[in-house]
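[1] Next one to model:
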Amino acid sequence: MERSPAVASVVVPAHNESVGLRGNLTALLEGVPAGTFEVVVVCNGCTDDTATAARSVPGVRVLETPSASKALAVELGNAATTVFPRLHLDADVRLPGPDALRLVGAVAEPEVHAAGPAREVPTGASSWPVRAYYRVWQSLPSVRDGLFGRGAFCLSAEGQARVDAQARLMNDDLVVSEAFAPRERRIVPDAVVVVQPPRSVADLVRRRTRVATGNSQADSHAVRHASTSLSDLIKLGLRQPAVGLRVPVFLTITVIARWLSRRAVRAGDYTTWLRDESSRA
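    Prediction:
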């Protein structure tokens, strides 16, 4: 029996992601008819068995490049498929197949060219400061409304063309989010992606230092993005006292991350990827 044509393509850049990749790909392909998605995993600069793990999942095409570059991996993945809509999925997040289809449906709506899922951040195994940080972070309006920090977004053909015209920056999901007006992007509440948080403060600081470095690069390229001021945090704390109690932790980690990012910014180093290994344990 012949498979029906794919309704969407999925590009998954993967660098040393053998630990959870097979399970994440299996979740993506379960609950939907075979052939629903054309899935391309681009293993970039891997020194583990990421490629083997990806090939063990039926229906997945695997490409390999020796260069450890997410930007290059995405470029190669985009070139390997012409199917739209196109879902971009980080290798370390889990998005069930039916939820992915809901994102595909969202970008079929008039004037909607980008869609992201709601995020679930299970902090049960994280230390208290990490849990406190994410309690505040997830309450921020820009975080609730933006496409960034989800590890998954879906683009229409027009949306992909618009993103392709943008500068290749470290915080690629921020660039994607800001490429669209609010009316052109959609957060789909009944599609949920699971994003594993860091477990330790040290790993959280590494992750946030990377984000702060990428934000500085975005500023230098005049990429507009929402920033959170002290007054915003005070207002948030007054509206939600339980969140307000955690604001000092959020501020402390934010200040440390911005301070640590200065060295990379001064050196113009926007390629070093400060990876959080604890979320992959």
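
[2] can we go C-alpha only for contacts and neighbour counts from here?
    OK.

[3] just checking, what packs against the host helix or strand of Val192?
    Assigned by DSSP states H and E, Val192 belongs to strand 185-195. Strand 185-195 sits against strand 93-94, helix 97-106, strand 114-120, with contacts defined as 3 or more Cα pairs under 8 Å, 6 or more residues apart in numbering; DSSP states H and E.

[4] now with 10 Å?
    Packing partners of strand 185-195 (3 or more Cα pairs under 10 Å, 6 or more residues apart in numbering; DSSP states H and E): strand 93-94, helix 97-106, strand 114-120, helix 141-145, strand 152-155, helix 172-178.

[5] elements contacting the second one?
    Secondary structure elements in contact with helix 97-106, counted by 3+ Cα pairs under 10 Å, 6+ apart, are strand 8-14, helix 21-29, strand 37-44, strand 86-89, strand 114-120, strand 152-155, strand 185-195.

[6] and it, which residues are buried?
    Gly97, Pro98, Asp99, Ala100, Leu101, Arg102, Leu103, Val104, Ala106 (16 or more other Cα atoms under 10 Å).

[7] what does the third one give?
    When burial is assessed from 16+ other Cα under 10 Å, strand 114-120 yields the following buried residues: Ala114, Ala115, Gly116, Pro117, Ala118, Arg119.

[8] ok, the second one - contacts?
    Yep, that's Ala115 we're talking about. Contact partners of Ala115, counting by Cα atoms under 10 Å, 6 or more residues apart in numbering, are 87, 102-108, 146-147, 152-156, 159, 177, 184-188.

[9] Could you also give me the structure for this next sequence, so I can compare it with the first?
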Amino acid sequence: MTGPRPMEILIPASNEAGLIDSCLVALLAATPPESGAVGVTVIANGCHDATAARACAFRDAFAHKGWVLRVIELAQGSKIAALNIGEADLPPEAIRVYLDADVTVSPRLLIRLHAALDAAVPLYASGRPRITGQGGVARAYARLWARLPFMSHGVPGCGIFAVNPAGRARWGRFPDLISDDGFVRLHFAPQERIAVPEPYDWPVAEGLGALVRVRGRQDAGMRELARLHPELLAREDKPPLGARGAARLALRDPLGFAVYGAVALGVRMKPAPDGWSRGR
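    The predicted model follows:
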């Protein structure tokens, strides 16, 4: 196509009435890409709260910005179903941004993602996560998590990732998998993943029990990917932590290391949950 590509932002949201406002306010403050054509779709799935109503209240504000806000309500609580239904009517030439409802973007993240992905070759991109937590346990875990090789190297794409049309053509509908973000990221070789130097805030779960549930779910998601799509794992570029790396982390942040170790031990002691775990 000629000219800048439009951008479509998809936000699956399940019982996120307490967080969707912050997510949408951050988008309203974002610098638009040069194309100016931006659509935002909130897919409220399986909600028993006011997530959809709170999102609908932003329609006029987005219209004033020149963006289109759609709100879709699904009875089924499924992130994968939400993604597939949210994508159904999107223009194929659009750059697609997949955004968790608890994430807040910085003002220039969208324009930098658009610039990075406005190309004919398949590409994947994300920003620089600022991992946050409110309670003491969550803050300690977040500090340690941010220093792990997976987060400090490469393009993890936690909470937000984006692909261009050529990249989106690499798979069809989202399959019924736990790790939708891992599934997408591993459709791209390391050299096809772009780290945009703009931040976004990504919160971890609060409390030890919630961290164990979410971490167990993350681990189960990667095991599922390895079992069902072993060909994708060849594109993993996560460097190993190793004994020396673990020792350095323990010396640098003993409390964070202790909390992280407690979460890892808790995951080993209990089976992974059957459903998607949000932890709040």
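
[10] TM-score for this pair?
    The TM-score (TM-score structural alignment, normalised by the length of the second structure) is 0.82; 263 aligned residues with a Cα RMSD of 2.8 Å.

[11] on that earlier part again, just checking, which of the helices and strands packed on helix 97-106 of the first structure sits deepest inside the structure?
    strand 152-155 (a mean of 29; mean count of other Cα atoms under 10 Å).

[12] Read off where it ends up in the second structure.
    Mapped onto the second structure using TM-score structural alignment, strand 152-155 of the first structure spans residues 160-163.

[13] Distance from the chain centre to the matching stretch, please.
    For stretch 160-163 of the second structure, the separation from the chain centroid amounts to 7 Å (computed by Cα atoms, centre = their mean, to the nearest Å).

[14] Leaving out chain neighbours, which residue sits closest to Pro66 of the first structure?
    Excluding its sequence neighbours, the residue lying closest to Pro66 of the first structure (Cα to Cα, 6 or more residues apart in numbering) is Gly45, at 4.4 Å.

[15] If you could redo that for His225 of the first structure, that was the one I meant.
    Closest to His225 of the first structure by Cα to Cα, 6+ apart is Glu178, at 6.5 Å.

[16] Counterpart of that neighbour over in the second structure?
    Using TM-score structural alignment, Glu178 of the first structure sits opposite Leu186 in the second structure.

[17] pretty sure its match is in contact with Leu233, am I right?
    Yes. Using Cα atoms under 10 Å, Leu186 of the second structure is in contact with Leu233, at 6.8 Å.

[18] is it true that Val136 of the first structure touches Gly244?
    Yes. Using Cα under 10 Å, Val136 of the first structure is in contact with Gly244, at 7.7 Å.

[19] and those two? which has more neighbours close in?
    Taking other Cα atoms under 10 Å, Val136 of the first structure and Gly244 do not tie; Val136 has more neighbours (24 against 20).

[20] That one and Gly97 of the first structure: what is the separation?
    Plainly put, Val136 of the first structure is 30 Å away from Gly97 of the first structure if you go by Cα to Cα, to the nearest Å.

[21] Check Ala132 of the first structure too.
    31 Å.

[22] now do Asp49 of the first structure
    24 Å.

[23] again with Val194 of the first structure
    For Val194 of the first structure, the distance to Gly97 of the first structure - Cα to Cα - is 13 Å.

[24] and what of Pro85 of the first structure?
    14 Å.

[25] now swap in Gln217 of the first structure and tell me
    34 Å.

[26] Likewise for Ala267 of the first structure?
    Shown here: Ala267 of the first structure relative to Gly97 of the first structure, a distance of 42 Å by Cα to Cα.

[27] same check, this time on Gly214 of the first structure
    30 Å.

[28] again, but for Ser67 of the first structure
    29 Å.

[29] and what of Arg86 of the first structure?
    14 Å.

[30] what is in contact with the two at once?
    Both Arg86 of the first structure and Gly97 are in contact with Phe37, where contact means Cα under 10 Å, 6+ apart.

[31] What strand or helix carries Gly157 of the second structure?
    Applying DSSP H and E, one finds Gly157 of the second structure in no helix or strand.

[32] Spit out the contact partners of it.
    Per Cα under 10 Å, 6+ apart, neighbours of Gly157 of the second structure: 98-99, 124-129, 151, 181-182, 184-185, 193-195.

[33] returning to what we had before: for Ala138 of the second structure, see how far away the match of Glu178 of the first structure is.
    28 Å.

[34] Over to Tyr200 of the second structure?
    On the measure of Cα to Cα, Tyr200 of the second structure and Ala138 of the second structure end up 17 Å apart.

[35] and what of Pro254 of the second structure?
    Distance from Pro254 of the second structure to Ala138 of the second structure, by Cα to Cα: 14 Å.

[36] go on, Ala88 of the second structure?
    For Ala88 of the second structure, the distance to Ala138 of the second structure - Cα to Cα - is 37 Å.

[37] neighbour count winner among those two?
    Neighbours around Ala88 of the second structure and Ala138, counted as other Cα under 10 Å, are more numerous at Ala138. The numbers are 23 against 10.

[38] So what does that one match up with in the first structure?
    Using TM-score structural alignment, Ala138 of the second structure lines up with Val130 in the first structure.

[39] so what secondary structure elements neighbour the host helix or strand of its match?
    Using DSSP H and E, Val130 of the first structure sits within helix 128-137. If contacts are counted by 3+ Cα pairs under 10 Å, 6+ apart, helix 128-137 of the first structure sits against helix 141-145, helix 201-220, helix 230-239, helix 241-244, helix 247-267.
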